[in-house]
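Peer 1: I would like to see how this sequence folds:
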Amino acid sequence: MSAEPTNLDSWRELPAAQQPEWPDTSALERVVSELQGLPPLVFAGECDDLKVRLAAVARGEAFVLQGGDCAETFAGATADNVRDKLKTLLQMAIVLTYAGRVPVVKIGRVAGQFAKPRSKPTEVRGGVELPAYRGDMVNGFDFTPESREPDPARLLRAYHSSAVTLNLARAFTKGGYADLRQVHAWNQDFVAESPAGRRYEQLAREIDQALAFMHACRADPEEFHTVEFYSSHEALILDYDRALTRVDSRTGLPYDVSAHMVWIGERTRQLDGAHVEFFSRIRNPIGVKLGPTTSPEDALALIDKLNPANEPGRLTFIARMGASRVRDALPTLVEKVQASGAQVAWICDPMHGNTFEAPSGHKTRRLDDVLDEVAGFFEVHRALGTHPGGIHIEFTGDDVTECVGGGHAIVEEDLALRYETACDPRLNRGQSLDLAFRVAELYRSN
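Peer 2: You can find the predicted model right below:
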């Protein structure tokens, strides 16, 4: 694509949903100015590499595994936390690659997922009303007036926490930890006590045998020793992502260098809104969440706005319909988009449409509902002859009790034991592996 001029601030003239009400605009301006002078977190060439991988997904030749925390926290940017999330993602990818027999594009919800849209601007506890927690990038989780006041200095801390996380992720994926010969080491703390871990260990033994055979044949590809890993987040706080947009010296085109891939959420995908306008100006691979109220006309208009050149790998639609709606709401969307000739990758977010409140007051999700939405997603694509291109999930490497079901049969009464999320409930490691094995089965039978 040839270089072309673009107005990166055209979004400022449009309504921007879900933005904080910063109390000190001069402080925001100082922070934005500082962010503009900081180094990129990712490089434009890496974004283009991911676009190539996603083009393969759109053609039906690969599968996306995208996942991580619902909302990252600054306190979570530690070596142990990053390693454990990466370990879970690698284990899921191994299951999908080996059992599903498909190349897997690995994308983390990491190094930038510090902001979350909220259904209400305020929260009430015990008769006290304060601003809602919007993620560590905006304000604090503690229910106090001081903590809940939006603070633009947090944008800088989000940048530095993202840099630490990316540095750790690169070290783990390129420094030997992600070597396929480590498939057993990833499971040592897990296999004895988990049904999913024991099932994974059997698969790891089969991989060991295959690797031993290839070694005997003097075949030892570089791909076995490192992993391609990409970062992504919802580009919700536009001041942050605009400040980290740079013009690529190779092409003269703008990239949001806060992440390899960014996406627009269901609450901010208005065609006449600021988020869609901003995304239309950057050259990253981008995603859009589509809920059950999305019409085919909406989807086609988003394609026209965000990928008018029909560039392969540019646009991914992330369906988040809910288990009860996916089989009814998704087919017409996929059918109309396919008929238009648009090159779009389709992936399934089976988390956000399946949240409910337990009697204890905890937000939670049933693993059975998550699995059912994924099954419905595959059924729709199978019926239409299209490609089910991936899954987008919220998970953690920790043994939390935030979603019910799974091999350990977590029930609603267990939620309070280890309910640690800063926002929405996440699958724990065992539940994530349960999902990966089910997806592999569905993919092979598709």
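
Peer 1: going forward, measure contacts between C-alpha atoms and count neighbours the same way
Peer 2: OK.

Peer 1: Not counting sequence-adjacent ones, nearest residue to residue 429?
Peer 2: residue 397 (5.1 Å; C-alpha to C-alpha, 6 or more residues apart in numbering).

Peer 1: Is that neighbour located within a strand, as I assumed?
Peer 2: No. Under the criterion used here (DSSP: H, G, I helix; E, B strand; the rest coil), residue 397 is coil, not part of a strand.

Peer 1: Contact partners for it?
Peer 2: Applying C-alpha atoms under 8 Å, 6 or more residues apart in numbering, we find residue 397 in contact with 81, 84-88, 428-429.

Peer 1: If we use 6 Å, what do you get?
Peer 2: Going by C-alpha atoms under 6 Å, 6 or more residues apart in numbering, residue 397 touches 84-85, 88, 429.

Peer 1: Here is the second sequence; please produce its structure so I can put it next to the first one:
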Amino acid sequence: MFRPNDGRPLTLGRVTSHADPDLFAELTAELSGFPAAQQPDWPDRGAVDQAVSELRAMPPLVFAGECDLLRERLAAVSRGEAFLLQGGDCAETFDGVTADNVRNKLKTLLQMAVVLTYAASMPVVKVGRLAGQFAKPRSKPTEIRDGVTLPAFRGDIVNGFEFSESSRTPDPARMVRAYHASAATLNLTRAFVGGGFADLHQVHAWNTDFVRSSPAGQRYERLAGRIDQALRFMRAIEVESENVHKVELYSSHEALLLDYETALTRVDSRTGQPYDVSGHFVWVGERTRQLDGAHLEFASRIRNPIGVKVGPTTSPDDLMALAEKLDPDREPGRLTFVSRMGAKAIRDGLPPLIEKAIASGLVASWICDPMHGNTYEAPSGHKTRRFDDVMDEVRGFFEVHRTLGTHPGGLHVELTGDDVTECVGGGDPIAEDGLHSRYETVCDPRLNRTQSLELAFLVAELLDTAR
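Peer 2: Reported below is the predicted structural model:
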């Protein structure tokens, strides 16, 4: 989190955590008895041990008390009292840790959150896919180009994107570099948030670049004008809240690379409980949520709020088994289900899962990932997504919840703050033959900021209708 809830500086005495050699030894020994999918084939185990040893000596990236506060916020989401906005890069890169890049992502999240908060008249819990989203699962372990076979790119935390043997060879030292990149990203974000950039009085300043002239940007300016008017009124009657000047923003990533995650699991000095201090919120992906797998076992042992992706192959019994594994005590805010069904499957695939949860008395947050189920390959060879499909899956998600009388709890989106051309369509339409012009992702296609803002307005309309 980038500010404490009470507005005062964090004191480490109440949230500190420490490396416990007994915990680490027990955790790694027990996880070794479970199959671990999507792990790199490290060529030198000694180098892995060295990197893990360095990581275990590093300070925590986040604190246990911050994770507990996020769990409270997510409990409000599960009760229908708040909405979760989670977004950021598909895969962060080391080169992307710059002030401009971090600021642009922050702009995107802030603009989307303002639109959603204004429409829903409820708090928006803001979680970035940042400061740790360096590892990616792959459908195949290798990649073939011109008859040459090399390991697949698994994210900067494992190997390099360049298609060469030296770059694609997994390098454990990259885990240490990922830690430092995450720390730098957190520091930059804290600086922007603490330096006034996130002050609601800056609502126009978040819209001063290429987005401003787009239809979504112009619509946003009209909304910003109404917010300005409301702020002037609040000042006039002397009731302006401190929350106008500050924002809570949490970090998240997929808990994929287990060597990294276990090395950053620490014991909270307040409670004696283990937390993964690499991020506030971690999730288990569709490819690694095997009930007998190491990823679910790891997630079940830490106290962070946990997400789990559920796709069209998830059965109601699978869902309940996941809940029993990850949240046996039915703790509010502990568990978030992230549906990633695809636009064609959402209306049929999601209802049986929610109905089973209702019948069993399970309380969890339900959020929509409209990205991963809608990917296809364009004729140019670029992996892309149709913006209309993304929008349709979000509509389907809200329709299902409206029919069942449940709360559509949030949105999980791969996005960037830059003017990229990776997803086709949108108000400033990108055509398939134009994808190459600014196709910058190293993995999956992301919404650019204009498309992200358009999506926020759609969700705002759906939230307003649902009230």
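
Peer 1: So which of the contacts of residue 397 of the first structure are in helices?
Peer 2: Among the contacts of residue 397 of the first structure, DSSP state H puts 84-85, 88, 429 in helices.

Peer 1: of those residues, closest to residue 284 of the first structure?
Peer 2: When those are ranked by distance to residue 284 of the first structure (C-alpha to C-alpha), residue 85 comes first, at 24.1 Å.

Peer 1: returning to that earlier point: how about the residue nearest to residue 429 of the first structure, what's its partner in the second structure?
Peer 2: Superposed on the second structure with TM-score structural alignment, residue 397 of the first structure falls opposite residue 417.

Peer 1: same check, this time on residue 175 of the first structure
Peer 2: By TM-score structural alignment, residue 175 of the first structure lines up with residue 195.

Peer 1: how about the spatially most central residue of the second structure, secondary structure?
Peer 2: Taking C-alpha atoms, centre = their mean as the criterion, residue 129 is the residue nearest the geometric centre of the second structure, at 3.4 Å. Under three-state DSSP, the three-state class of residue 129 of the second structure is strand.

Peer 1: Over to residue 27 of the first structure?
Peer 2: When classified by three-state DSSP, residue 27 of the first structure comes out as helix.

Peer 1: do you know how far it is from residue 403 of the first structure?
Peer 2: Distance of residue 27 of the first structure to residue 403 of the first structure, given as C-alpha to C-alpha, to the nearest Å: 39 Å.

Peer 1: For these two, work out which one has more neighbours and name it.
Peer 2: Using other C-alpha atoms under 10 Å, the more surrounded residue of residue 27 of the first structure and residue 403 is residue 403, with 28 against 14.

Peer 1: for the aligned residue in the first structure for residue 149 of the second structure, what are its contacts?
Peer 2: Matched to the first structure by TM-score structural alignment, residue 149 of the second structure sits across from residue 129. Residue 129 of the first structure makes contact with residue 123, according to C-alpha under 6 Å, 6+ apart.

Peer 1: 10 Å instead, please
Peer 2: Applying C-alpha atoms under 10 Å, 6 or more residues apart in numbering, we find residue 129 of the first structure in contact with 122-123, 143-145.

Peer 1: all strands of the stretch 101-250 of the first structure, in order?
Peer 2: With DSSP state E, counting those that start in this stretch, the ranges of strands along the stretch 101-250 of the first structure come out as 104-108, 122-125, 128-131, 229-234, 245-247.
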